[in-house]
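> kindly return the folded structure for what I paste below:
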Amino acid sequence: MLVGVDASPQARAALRFAARHAAGLRAPLQVLAVAEDPAAMEPAERALAGAARSLRGLGPLDARTVLRLGAVTRTLLEAAAGARVLVVGRGDRPGDRPGDQLGRTARELLTACPVPLALVPATSPPAAPGERRTLPADPDDGDVLVSLAGDDSDVPVLAAGRDWAVRRRSRLHVAHALRHGPHASVVPDAADGACLVVLANSGEDTDQLLTQVDRPVLVLPRRP
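As a prediction, this is how the structure comes out:
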């Protein structure tokens, strides 16, 4: 499992998510920080050192930290080759559009990532007046929701959701986007109380969904 980190709150949430699931899978975890130019090496080193300290507080884990110089998205994609899952935080960072709930790097990864991509938000935003939401007391608790599209992607999506539910010791819920509309019109309500949403990448519909759901989302690439 591979997780990309920087100094952002969403990267810290992604690290926690990746560490828990690498431990559950008994899989090695690679923690990668990327500096886009030599001037960014020191901040990247600090982020990586902070990640290493956090990992020491999460119990026994086969983890290693890596620092690389290069374009962030390209470097993450190169490192993800052969990985079981790539985990990154989602949300705006310096240089992104203000208020962008997905973030430039996450958007770029969505279009090209060849392995399952887990996009983890920093925190859940406060509920609007009159809005009722069921949030897990712990962000790692709750059910796993899979969203099926009624096509060939359903088999791997359901298998991935079942696998994650078993390892989380969570219940598995299924939403049928085919019956009720696109993922973005079905999942936000169905995700109430979930700790993870699993679906196949469906392009613009997935982008829209990710701006509406404040849970980690595991996006499976569509196979040709």
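
> C-alpha only now, for contacts and for neighbours.
Noted.

> check the gap between residue 218 and residue 76 for me.
16 Å (C-alpha to C-alpha, to the nearest Å).

> ugh, typo on my part, it should be residue 186
30 Å.

> residue 119 now?
Counting by C-alpha to C-alpha - residue 119 and residue 76 are separated by 13 Å.

> ok, residue 197 next?
From residue 197 over to residue 76 the distance is 22 Å, taken as C-alpha to C-alpha.

> same thing with residue 10?
16 Å.

> still on that earlier bit, between residue 186 and residue 76, tell me which one has more neighbours.
Each of residue 186 and residue 76 has its neighbours counted (other C-alpha atoms under 10 Å); residue 76 has more, 24 against 18.

> next, the second sequence, to be compared with the first:
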Amino acid sequence: MKHLIFLGFLLLMLTHVQSQQIYLDLGKTFSQFDYKNTEGEKLEGLLGSNQNNLGLGYRMSILKTGWHFLGGVSYQKYGAKGSDQSLGNYYEWDATLLGANVGIDYEFFKPEFNYSERYRFTLYLRGMAATEFLMQGTQIMNSQIYDLKKKEEFDQPFLFLRGSIGAKYYLSKVLSVYAQYMGGKSFLFFGNYSNKEQLRITTHSFNIGISICLTNKGG
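Model prediction:
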């Protein structure tokens, strides 16, 4: 958690220099694991889990249009559990990851902040790419507990691509609140993954957040 606080402080310093808005959101992420062992066999019957997430970032208007550039950090928790009745095995994963995100979005019906437009809804579509690093995690197999930092499938960053749809409500020129759904999937970095354990994660997130305009120009 201290890593997130440090990155958040650094991000806030940067936003005062070059961004128009800062945002903070929190919510729930449903994660589903797709795991294959070294022989390429898929582990069937894994159940997903609902975990908390937290995001902090900046959003900058592109040439004063409805397009925006985004950058931020995220705190994510993923998990899964399952069993193999034929072998009598039980599995459970719990992982906490810290991510760095970049993306773009387009906001529809964006107000010009005349007095009559101060309170209104807008919609946006967003695409994001994220690199996430394992901070801590455990794997339980039957009665044994393992550190995920020592597991092959967690020894490198996860690359996520995500898409989102959201609605924003402007309370004033400075303050707005929003709600969004975001779906995504992790992909393996380039390399040879034959005869190696592989893990892909599919996520579905529902978040609410607050956005503050730093420039007071409605960016």
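
> let me see the TM-score of these two.
Once superposed, chain against chain, the TM-score is 0.23 (TM-score structural alignment, normalised by the length of the second structure); 105 aligned residues with a C-alpha RMSD of 6.9 Å.

> would you map the helices across the second structure?
Assigned by DSSP state H, the helices in the second structure fall at 2-18.

> show me the contacts for residue 210 of the second structure.
Counting by C-alpha atoms under 8 Å, 6 or more residues apart in numbering, residue 210 of the second structure touches 23-25, 175-178.

> what is the neighbour count of the residue lying closest to it once chain neighbours are set aside?
Excluding the flanking residues, the one nearest residue 210 of the second structure by C-alpha to C-alpha, 6 or more residues apart in numbering is residue 177, at 4.4 Å. Residues within reach of residue 177 of the second structure, counting by other C-alpha under 10 Å, total 18.

> and the one 4 residues further on, by the same measure?
Burial of residue 181 of the second structure is recorded as 16 neighbouring residues (other C-alpha under 10 Å).

> now do the residue nearest to it when sequence neighbours are not counted against residue 90 of the second structure, distance only.
Nearest residue to residue 181 of the second structure, sequence neighbours excluded (C-alpha to C-alpha, 6+ apart): residue 206, at 4.7 Å. From residue 206 of the second structure over to residue 90 of the second structure the distance is 29 Å, taken as C-alpha to C-alpha.

> more neighbours: which of those two?
Just comparing residue 206 of the second structure and residue 90: by other C-alpha under 10 Å the higher neighbour count belongs to residue 206, 19 against 14.

> what about the more buried one, distance to residue 138 of the second structure?
From residue 206 of the second structure to residue 138 of the second structure the distance is 25 Å (C-alpha to C-alpha).

> with residue 24 of the second structure instead?
28 Å.

> residue 26 of the second structure too?
Where residue 138 of the second structure is concerned, residue 26 of the second structure sits at a distance of 23 Å (C-alpha to C-alpha).

> picking that back up, which ones are touching the residue nearest to residue 210 of the second structure?
Applying C-alpha under 8 Å, 6+ apart, the residues near residue 177 of the second structure are 168-171, 208-211.
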